[in-house]
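>>> Got a sequence here, can you model it:
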Amino acid sequence: MFRSNDEWALNRQSEAFRATMAELALLLVATVCATLADHFNSHVLTGLSALLYGLTVVTGVVIQRRRARAHWQAHRDAAETVKSLAWQYMVHGGPFDPGVPDPDGLFNQQLEERLRALRRIGWQEPAHGPGAAPDTNTAPVPARNTLWDPASRHEPDDPRHPQITRAMRAVRDKPFAVRKDIYLRDRVLDQLGWYGGRAVQARRSAAVWSSLTALLTLLALVAAVARSAGIASGWDLSGLLAASAATGVAWLETRRHHPLSYAHALVREGLETQRAVLTRSVPEELWPQAVADTEHLMLPQHTDWLARFGG
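Prediction:
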């Protein structure tokens, strides 16, 4: 379930971004044609501009009907829910403490409860992935750990619990010190690196796009002033430059570089604090709650909540 939802999430994310890019590109090219038609008094360019504006409307309708962004977010939430539960099951975290009489049954119950909310908004479990390769942040059991047998680590050994793999059971049977080491190394440190890298990447992209839109806006102002002063009066470039700046702003908002940079940096700070706590001062009896608190930091819903304050 994790692998299929992860692949579908990546596929729908790419579809959503491609569709938005196509819509913005059509709108910008239509504006260019309209500007040229006005300057050269060309009926052909006017017709082409009208056609492109019409295609932009059609593209927007298709985007709304496909709901790629909603499906992407639902599949990502499902994938991360399964991964988080798998880690808690493996290391005796959250509700899966050592005293639970039926951890396998509890796993199925917890999974069903968390997926029920996603089903209400239209999520459906995919029968198989679309063939997209999962990214480096989505491996529930990192291959670098020699504990895992590559031939069987993702295979269930009980048909009644198809989401519980041999590797998960192998970790759950380990002593506390071993489980703690595996969790800190293969979950917490791995996610620290991922969130840190994404925060830097988002911050750089935000800086590039913000600078570009600011430059285009400044050029639009210069063009408007020049036209009002009688300089280059034959061209109305201010509208075209303003449309280009608006396109840059729309793309920046679509990719959410600013809020995600803020959110990922905060999640990384929280994980660093949790890593220090888990490493030094958590006894075995408090371990389940500490793991649950750590997993909460990595849920997509938590990142989205933080992103609302970083926009």
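
>>> drop to CA atoms for contacts and neighbour counts, all remaining ones
Will do.

>>> where's the closest residue to E272 other than its chain neighbours, which helix or strand?
Spatially, and ignoring its direct neighbours in sequence, E272 is nearest to L192 (7.1 Å; CA to CA, 6 or more residues apart in numbering). Here L192, judged by DSSP states H and E, is contained in helix 189-228.

>>> one more, for comparison:
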Amino acid sequence: MSGTANGLRDDDLPAMFRSSDGASLAGQRRYLQGTKWRLVLAVAAALCGVLNQRPALIALVLIFVATVCVEIWLLTERPEQAWYDGRALAESAKTLAWRYAVAGAPFSAELSQGEAAHRFNERLKELLREAPATSLAPVGLVAVTDAMNVLRARSFADRKNAYLRDRIEDQQRWYATKASWNVARARRWRLLLVAIEGLGLAAAVLRLTGILTFDLAGVLGAVLGAGAAWFAVRQYETLGRAYTFAATELSIIHGRLSQADEGCWAQEVADAEEAISREHTMWRASRGAG
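Here you go, the predicted model:
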């Protein structure tokens, strides 16, 4: 079955969405793995450096070689660009698909299916022309899917209910869940970093008094630096605030859409999709993506 009476699943969206979504997820996975290895190697280098023994010094050389290799790979492959560019293209394709399927502007119900499909395909072509090569992975060629046409052909009430439930409410739940998850992670990481700082202070005092001869404080300093760098990469606090704001804004949009009649529906959908796109634009900006 290609779709549901309720709305659109990810499999019901154009192939461009699945292609760019796959490229984004792969880029994110590679980037985070590369970053993890870089930070782990930094801690390992600090540990080998304080041991000051021949095997440890040999290991230190190998660690720096590995670190250089990871850095070169990150610089040449730039997996974060595939992550950001792919996500931008995926969200753009998704918003166009929902606009088309529920007769939102610029694909209002006054247009025939053929004319609306032609306009939709032209919009997808524009996205493809502007999309960086890193934003796509090979996938099928279908533009307008059967599920999109089925939903578009349904009554206004059915389209409205499907959009409210399977687009707005689903997106709101996603933002709310992600907000709670990021806030919780931020709190845990803050506590962990404070604990490492406390251990580093204790180790430094013990080293100063001569009780501890091993430079544990130096190792803990490297661990603290790696932890802080990972915390900055994941941006738990920033995302927690942004997702909370987005969930709140979508609740307001839901109320407005619930009151919309068929005469203003197309524009209300367009405004709702603009709000969703704006949240993604803010996410990209927080990641330093253009």
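
>>> Which residue in the second structure aligns with the residue nearest to E272 of the first structure?
Matched to the second structure by TM-score structural alignment, L192 of the first structure sits across from Q172.

>>> so what's its match up against?
Contact analysis of Q172 of the second structure by CA atoms under 8 Å, 6 or more residues apart in numbering lists A246, A247, T248, L250, S251.

>>> Likewise for L206 of the second structure?
Contacts of L206 of the second structure (CA under 8 Å, 6+ apart): L212.

>>> What distance do you get for it to T244 of the second structure?
As judged by CA to CA, to the nearest Å, L206 of the second structure and T244 of the second structure stand 44 Å apart.

>>> Would you mind measuring from the residue of the first structure most remote from its centre to A224 of the first structure?
Centroid-distance maximum for the first structure: G230 at 48.8 Å, with CA atoms, centre = their mean. Distance of G230 of the first structure to A224 of the first structure, computed by CA to CA: 10 Å.

>>> quick revisit: only the buried residues of the helix holding L192 of the first structure, if you could.
Neighbour-count burial for helix 189-228 of the first structure, counted by 16 or more other CA atoms under 10 Å, picks out 190-192, 195-199, 202-203, 205-206, 209-210, 212-213, 216-221, 223-224, 226-227.

>>> residues in the second structure aligned with stretch 44-64 of the first structure?
Under TM-score structural alignment, the match for stretch 44-64 of the first structure is residues 55-75.

>>> That stretch vs the first structure, average distance?
Overlaying the first structure shows stretch 55-75 of the second structure at a mean distance of 1.4 Å from the equivalent residues (mean CA distance after the TM-score superposition for the first structure).

>>> which residues does the closest residue to A56 of the second structure other than its chain neighbours contact?
Excluding the flanking residues, the one nearest A56 of the second structure by CA to CA, 6+ apart is C48, at 5.0 Å. By CA under 8 Å, 6+ apart, the contact set of C48 of the second structure is A56, L57, A59, L60.

>>> Kindly report the same for L36 of the first structure.
L36 of the first structure makes contacts with S42, L45, as judged by CA under 8 Å, 6+ apart.

>>> Find the helix or strand that it is a member of.
Assigned by DSSP H and E, L36 of the first structure falls in helix 2-40.

>>> Next SSE downstream of that helix?
The helix or strand immediately downstream of helix 2-40 of the first structure is helix 43-66, counting by DSSP H and E.

>>> what angle do that following helix and helix 2-40 make?
160 degrees (axes from the mean of the first three to the mean of the last three CA atoms, to 10 degrees).

>>> check the fit of the helix or strand following helix 43-66 of the first structure onto the second structure and give the mean distance.
Note on helix 43-66 of the first structure: by DSSP H and E, the next helix or strand toward the C-terminus is helix 68-91. Following superposition, helix 68-91 of the first structure is found to deviate from the second structure by 1.0 Å on average (mean CA distance after the TM-score superposition for the first structure).

>>> Now do helix 68-91 of the first structure: which elements does it pack against?
Using 3 or more CA pairs under 8 Å, 6 or more residues apart in numbering; DSSP states H and E as the contact test, the elements touching helix 68-91 of the first structure are helix 2-40, helix 103-120, helix 166-172, helix 176-183, helix 287-297, helix 300-307.

>>> Switch the ones you listed over to CSV; also include distance to W72 of the first structure.
Putting those into CSV (distance: least, CA to CA, whole Å) gives the following:
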stretch, distance to W72 of the first structure
helix 2-40, 4
helix 103-120, 12
helix 166-172, 27
helix 176-183, 28
helix 287-297, 20
helix 300-307, 12
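
>>> now for these, which one comes closest to A276 of the first structure?
helix 287-297 (11.3 Å; CA to CA).

>>> after superposition, how close is that closest one to the second structure?
Looks like 1.7 Å for helix 287-297 of the first structure (mean CA distance after the TM-score superposition for the first structure).

>>> in the second structure, what residues pair with that helix?
Under the criterion TM-score structural alignment, helix 287-297 of the first structure matches residues 265-275.

>>> How about stretch 203-214 of the first structure?
With TM-score structural alignment as the criterion, stretch 203-214 of the first structure aligns to 183-194.

>>> which outside residues touch the matching stretch?
Contacts of stretch 183-194 of the second structure (CA under 8 Å, 6+ apart): L224, G227, A228, F231, Y236, E237, G240, R241.

>>> how close does the residue farthest from the centre of the first structure sit to D236 of the first structure?
Applying CA to CA, the value for G230 of the first structure to D236 of the first structure is 11 Å.

>>> again with V277 of the first structure
To D236 of the first structure, V277 of the first structure is 61 Å away according to CA to CA.

>>> try L85 of the first structure
58 Å.

>>> Give me the more crowded residue out of these two.
Taking neighbours as other CA atoms under 10 Å, L85 of the first structure and D236 compare with L85 leading, 21 against 18.

>>> Map that one across to the second structure for me.
In the second structure, L85 of the first structure lines up with L96, judged by TM-score structural alignment.

>>> That match contacts F120, correct?
Yes. Contact criterion CA atoms under 8 Å: L96 of the second structure and F120 qualify, at 7.3 Å.

>>> list the residues that contact both of these two?
Common neighbours of L96 of the second structure and F120 (CA under 8 Å, 6+ apart) do not exist.

>>> Apart from its neighbours in sequence, what residue is nearest the residue nearest to the spatial centre of the second structure?
In the second structure, the C-alpha nearest the mean C-alpha coordinate belongs to R87, at 6.7 Å (CA atoms, centre = their mean). Excluding the flanking residues, the one nearest R87 of the second structure by CA to CA, 6+ apart is S24, at 5.4 Å.

>>> Okay then, goodbye and thanks.
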